[in-house]
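> show me how the following folds:
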Amino acid sequence: MGLNGRLVASFEVKCEGHLFHDLYQTSCHHLSNISPEKIHHFHIHEGDDVKAGSVIGWKFNHDGKVNVTKQLIEAIDDEKKSITWKVIEGDTLEIYSAFTIIASFENNWVTWTFLYEKKTEDTPDPINLLGFLVDVTKDIDAHLHKETKGC
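The predicted structure follows:
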């Protein structure tokens, strides 16, 4: 029926992947300073820190409106520099029945993968949301490049 989808964006960045991976594991709360026009707030709902099994929340500006999401961190692979989040509440689930985000930060490449299930055939693919994460990644890359004086 075409209700399940996979959307992938992979692109080169200036800074090495371990810097992105470390930021998402230890400093998510700084993303609102790095990309303030896009990310408003990060919160850990369950768990003491960002690790598999923790539940986190984001408040962000997307398509001209404030959105919220709550996500379960399903997996963190330090060797492959990847993180998997499953959306469990929020605006995304108003139009998708299921939504999983996988980020991979290898060498100087970032790959964002969305696995999703549309509620109806008319539900659009989340291309704009993927573009949002690409833009946030570019903000992070510029910040890391400046902070590390060239990565």
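
> going forward, measure contacts between C-alpha atoms and count neighbours the same way
OK.

> and the helix of greatest length in the chain, how far out from the chain middle?
Ranked by residue count under DSSP state H, the longest helix found in the chain is helix 127-147. Distance of helix 127-147 from the chain centroid (CA atoms, centre = their mean, to the nearest Å) equals 10 Å.

> same for it, what does it pack against?
Packing partners of helix 127-147 (3 or more CA pairs under 8 Å, 6 or more residues apart in numbering; DSSP states H and E): strand 4-12, helix 31-34, strand 109-118.

> compare with the first, here's sequence two:
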Amino acid sequence: MGVKGKLIASVEVKCGGHSVHDIFHKKTHHIANISPSKIQHFEIHEGETVKVGSVVNWKYNDDGKDKVAKQVIEAVDPQTKSITWKVIAGDLLELYNSFTIITSCDHQWTTWTFVYEKKTEDIPEPLVLLGFVLHVTKDIEGHLLK
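All right, here's what the predicted structure looks like:
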């Protein structure tokens, strides 16, 4: 059994957290156009929209390396404006036994929560990935403020 961890980071967004949530929930396919240096491609593999049970694929560039992630949407909560994405395949599972990403938004804040289990103790914490998602969030903010 690996070492479990949880990282949480919040970033203020001038456009309002609800606007960022709407991009992730209803216009996810636009993120590749909004943040092309980070996200190369997004597609819904199973399902029609980002809803519980949908399977999605991401192609992204993290720390100068092209990577992929396949995720299943485990929960969508319109009250807390949160989406729970469980990684089921891809590069993250080379280092982690499990990896879940929760995005949530509240007023002027977007919060990212990573819940993971490292395969071994010497695997680094996913701090670079946390910086990556915060950067994408700021790209979305910039897009919405135009």
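
> columns distance to L23 of the first structure and mean neighbour count on top of the helices and strands packed on helix 127-147 of the first structure, output as CSV?
Formatted as CSV, these follow (distance: least, CA to CA, whole Å; neighbours: other CA atoms under 10 Å):
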stretch, distance to L23 of the first structure, mean neighbour count
strand 4-12, 17, 14
helix 31-34, 9, 17
strand 109-118, 13, 20
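
> present these as TSV; the columns should include distance to I44 of the first structure.
Below are these laid out as TSV (distance: least, CA to CA, whole Å):
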stretch	distance to I44 of the first structure
strand 4-12	26
helix 31-34	14
strand 109-118	22
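
> out of those, flag the one nearest H21 of the first structure.
Of all those, strand 109-118 sits nearest to H21 of the first structure, with 9.8 Å by CA to CA.

> what's the mean deviation for the closest one versus the second structure?
On superposition with the second structure, the mean distance recorded for strand 109-118 of the first structure (mean CA distance after the TM-score superposition for the first structure) is 0.4 Å.

> matching residues in the first structure for the strand ranked longest in the second structure?
Identified as the longest strand of the second structure according to DSSP state E is strand 65-77. Mapped onto the first structure using TM-score structural alignment, strand 65-77 of the second structure spans residues 65-77.

> again, but for stretch 115-131 of the second structure
So stretch 115-131 of the second structure is aligned with residues 115-131, judged by TM-score structural alignment.

> gap between the two ends of that stretch?
In stretch 115-131 of the first structure, first residue to last residue: 15 Å (CA to CA, to the nearest Å).

> centroid-nearest residue for the second structure?
I101 (5.7 Å; CA atoms, centre = their mean).

> close enough to count as contact, that one and L129?
No - I101 of the second structure lies out of contact with L129 (CA atoms under 8 Å); the separation is 10.8 Å.

> from P78 of the second structure, how far off is the nearest residue to K118 of the second structure once chain neighbours are set aside?
When the adjacent residues along the chain are set aside, K118 of the second structure lies closest to Y96, with 4.3 Å between them (CA to CA, 6 or more residues apart in numbering). According to CA to CA, Y96 of the second structure stands 29 Å off from P78 of the second structure.
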